[in-house]
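Asker: Just to be clear, the model below is a prediction. Sequence and coordinates:
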Amino acid sequence: MKKSDYNFIWEVRNGKKIAFNSMTCALAEIEDDFTEILDSIENIRYEKLDENRKELVDNMKDNGFLVDRDFNESKLLKFRHLTGKFNQSGLGLTIAPTLNCNFKCVYCYETPKQNKMSLENQENLIKFVESYINTIEHLSITWYGGEPLLYKDIIYNLSEKLIKMCETNNVTYSAYIITNGYLVDEDVVDNFKKYKITGAQLTVDGPEEIHNKRRILKSGNKDNFQKVFNSIKMLEENGINVGVRVNVDKSNISYVQELIDIFKENNMIKSNIHFGQVTPYTESCKSISHSCYDTEEFSDVLMELQDKLNSNGFKAMGYPYYPGIKANYCCSDQINSFVIDPEGYMYKCWNEVGEISKSIGNINNLENQKISNDNLEYMTWTPFESEECSECKLLPVCMGGCPYFRVNNIQSQCERWKFNLEEILKYTYDSYLDDSERFEKAFADIQ
């Protein structure tokens, strides 16, 4: 055997050390025998080890710290990447029934359009899915916008037909929605259940005064915080898995604790709160670039926010707070994944929805379409063409960063692990150690 090329080792408190492997995302507290084996593994004869050493070697291999001597990890990584990119067992569609919105958020990257998906386009969307239905095992839908709930009838109409098609063809179905939450009511919740929309993302950008300044209703009503907050409560109480996104920049960072307190006061300690980095993706949101954190800055900010959540009783230890293995980066570099706008135009990336020059085709004219250059750009770009990425020990948890930036030659977009991996893993270790010590103390008190 030999040691993995993707091992990290750091000293932590009390003279202990931890080891992390980015191919498996395994994290272990280690002692000297671990490092001794790593340093001498190519000269060790396994059959001559005692049982304790054999068990340690076995565990190290199971968790990726050791690999077979002739095993090529970089080829496995590339195989994972290509398999994820070109896997055709499922079809993932992000559908925008409209690009219109009832909000005018200060950082929005979209250019709103007063449109909605016509019946003809809905029918052609169903035909588009039918062309895949005999070759896939799963259909995944994300309802998007604009604000998708402005045209609930379109969501319900398409959902009914898609679900029936999947049931007829023994294809599993799942659905998610990204909504500002303002239009959620009991009827909407009932229809979420009926049409298998099991998850939702709603955004709250701070306590009432701050949220209402950033997420503004077009109607002129300056108070939407309470309505959105009540929508989160209603959805959670009805078994909908809600992701509460808090978009963070320099103008609202100081109000996060106040928002966390509001969730605690309302007994919503189980809410899944995560923090989004406000990024000026398009020309529509360039005006707020001065208040945005870059990725290195945000990596530090996110650690502080994670600690706020944990110290207040919220769970914030898994992804995105702890690194996860990536095959391909996101839906934009996956072959059977498309974003579809109200006019039937298809895109690879959410950031480009409505920008027709970036479309890769249209569901209304599939027979006469050629393979577009934009589709080729997303599907052929790979981090393995970059020497910097290929040699990076973080490639398994980064995969080259956001394809939108790479394809459009905007900037290199390494994941935040590049800037805070050691700190986040030490924090994770300390948190679990503290939990263990608290458990041991509580158990001792009981005895």
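Answerer: Arrived safely, thanks for sending.
Asker: make it CA atoms for all contacts and neighbour counts henceforth
Answerer: Noted.
Asker: so Tyr156 is in which element?
Answerer: Here Tyr156 sits within helix 152-168, counting by DSSP states H and E.
Asker: buried set for that helix?
Answerer: For helix 152-168, burial by neighbour count (16 or more other C-alpha atoms under 10 Å) applies to 154-155, 158-159, 162-163, 165-166.
Asker: this is the comparison structure:
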Amino acid sequence: MTRATLSPPLGRLLTTSLSNRRLHLILLPTEKCNFRCTYCYEDFAVGRMPASVVESVKRLIDRRLDELRSLDVSWFGGEPLLALPVVEEVSAHIARRAAARPDLSCTAEMTTNGYTLDAATAERLASLGVGRYQISLDGPQEMHDRSRVRADGKGSFARIWKNLLDIRESAVQVNVTLRIHLTAANLVSMPDFLGEIRETFLRDSRFSVRLKPVEHLGGPNDQHIGIVPEEDRSRVLAELTALVSTDESGDPKGFGSLPSQAEVCYASLPDSLVIRADGSVGKCTVALTDPANTIGRLQPDGTLSIDNTRLRPWLRGWFTQDREAVVCPYQGMPRHTQPPLLQITSR
């Protein structure tokens, strides 16, 4: 079988990522969560980011900011809003520093379960530069509350839906992607649910939809989660896309489909780093418990200590011209020791 190789545009993306002009930080202000979703792969072993690591994150940004043309921050967890003061402190620091750099492209987004994202919180974070959110829904309330379960065993749909409606009724300038999870069990309810999503939210240009089949990602309940069979996914996605996509008149707006398989994973980009709540540095938010994911540590002064032998496997697709290793470097990750590929200088 012929291996798919990289196209010239992807080669140009690598060149951009290897420069010191762009930095993508995925920050985990806490790795605790108020949900216990049935398909979750996280172990919640690490708690809230301590003040010492928060200071180190700010110093890292200070060290890098003058040379940057683009700073992109993604808040992840756990549930990042459980550590809202950390998000606010770092975001406010970035906003203050970026104010003196009108030429700097600075964006911030958050993956949140939406349970505590009311309109007032969204407004506060928007003032600090957090402008995009991804919030997951698993279908109508009956289906959603079976899988996106709170830590106390209760359902979460009603509160999330209310928050979304409050954001819709507010004037807050944010973009909300509704990530609709697809499983074998909830497919039958999806046509009606997506119709409701379309009429309730997609007439507002701030809202969009992303359809995402649930995967087996190593969680303790993997064997009990019925995923959409691989051979059926293209058909299922095409049929469901038609229910929420923009019509010829342009109303409603805002459908975002499943990314193509040619999409580059952030974990394969040299300028993208995960800063965990304990200050360790990784590449992937799915492989949090895999030792191969820990490539270094953020130091108290804001410098990065990176082990190049651990970094090399994440970047291998660019140098072997293997498209699959760029789309998902974690799949097929070589486990033997590699010699250093790049000399990463701590700054």
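Answerer: Sure thing, it's come through. Bear in mind the structure is a predicted one, so any value in this text is a computation, not a measurement.
Asker: care to give me the TM-score?
Answerer: Once superposed, the chains reach a TM-score of 0.82 (TM-score structural alignment, normalised by the length of the second structure), with 322 aligned residues with a C-alpha RMSD of 2.9 Å.
Asker: picking up where we left off before, in the second structure, point out the residues matching the helix holding Tyr156 of the first structure.
Answerer: Counting by TM-score structural alignment, helix 152-168 of the first structure lines up with residues 84-100 of the second structure.
Asker: Need the contact partners of the matching stretch.
Answerer: For stretch 84-100 of the second structure, contacts defined as C-alpha atoms under 8 Å, 6 or more residues apart in numbering pick out 29, 49, 54, 57-58, 61-62, 75, 80-81, 104, 106, 125, 128-130.
Asker: Leu139 of the first structure matches what in the second structure?
Answerer: For Leu139 of the first structure, the aligned residue in the second structure is Leu71 (criterion: TM-score structural alignment).
Asker: swap in Glu437 of the first structure?
Answerer: Here Glu437 of the first structure stays unmatched in the second structure, going by TM-score structural alignment.
Asker: residues of the strand or helix carrying Glu437 of the first structure that come out buried?
Answerer: Under the criterion of DSSP H and E, Glu437 of the first structure resides in helix 417-446. If you call a residue buried by 16+ other C-alpha under 10 Å, then helix 417-446 of the first structure has these buried ones: 417-422, 424-429, 431.
Asker: Out of these, give me the two with the largest separation.
Answerer: Greatest spatial distance in the buried residues of helix 417-446 of the first structure: Lys418 and Ser431, 21.2 Å, computed using C-alpha to C-alpha.
Asker: tell me the secondary structure for the most centrally placed residue in the first structure?
Answerer: With distances taken as C-alpha atoms, centre = their mean, Pro320 lies nearest the centre of the first structure, 7.1 Å away. Put simply, Pro320 of the first structure is coil when judged by DSSP: H, G, I helix; E, B strand; the rest coil.
Asker: Thr177 of the second structure now?
Answerer: Recorded secondary structure, Thr177 of the second structure: strand (three-state DSSP).
Asker: Residue in the first structure paired with it?
Answerer: By TM-score structural alignment, Thr177 of the second structure lines up with Gly243 in the first structure.
Asker: could you measure the closest residue to that match other than its chain neighbours against Asn224 of the first structure, distance?
Answerer: The shortest distance from Gly243 of the first structure to any non-neighbouring residue, by C-alpha to C-alpha, 6 or more residues apart in numbering, is to Gln201 (4.6 Å). Taking C-alpha to C-alpha, to the nearest Å as the measure, Gln201 of the first structure falls 16 Å from Asn224 of the first structure.
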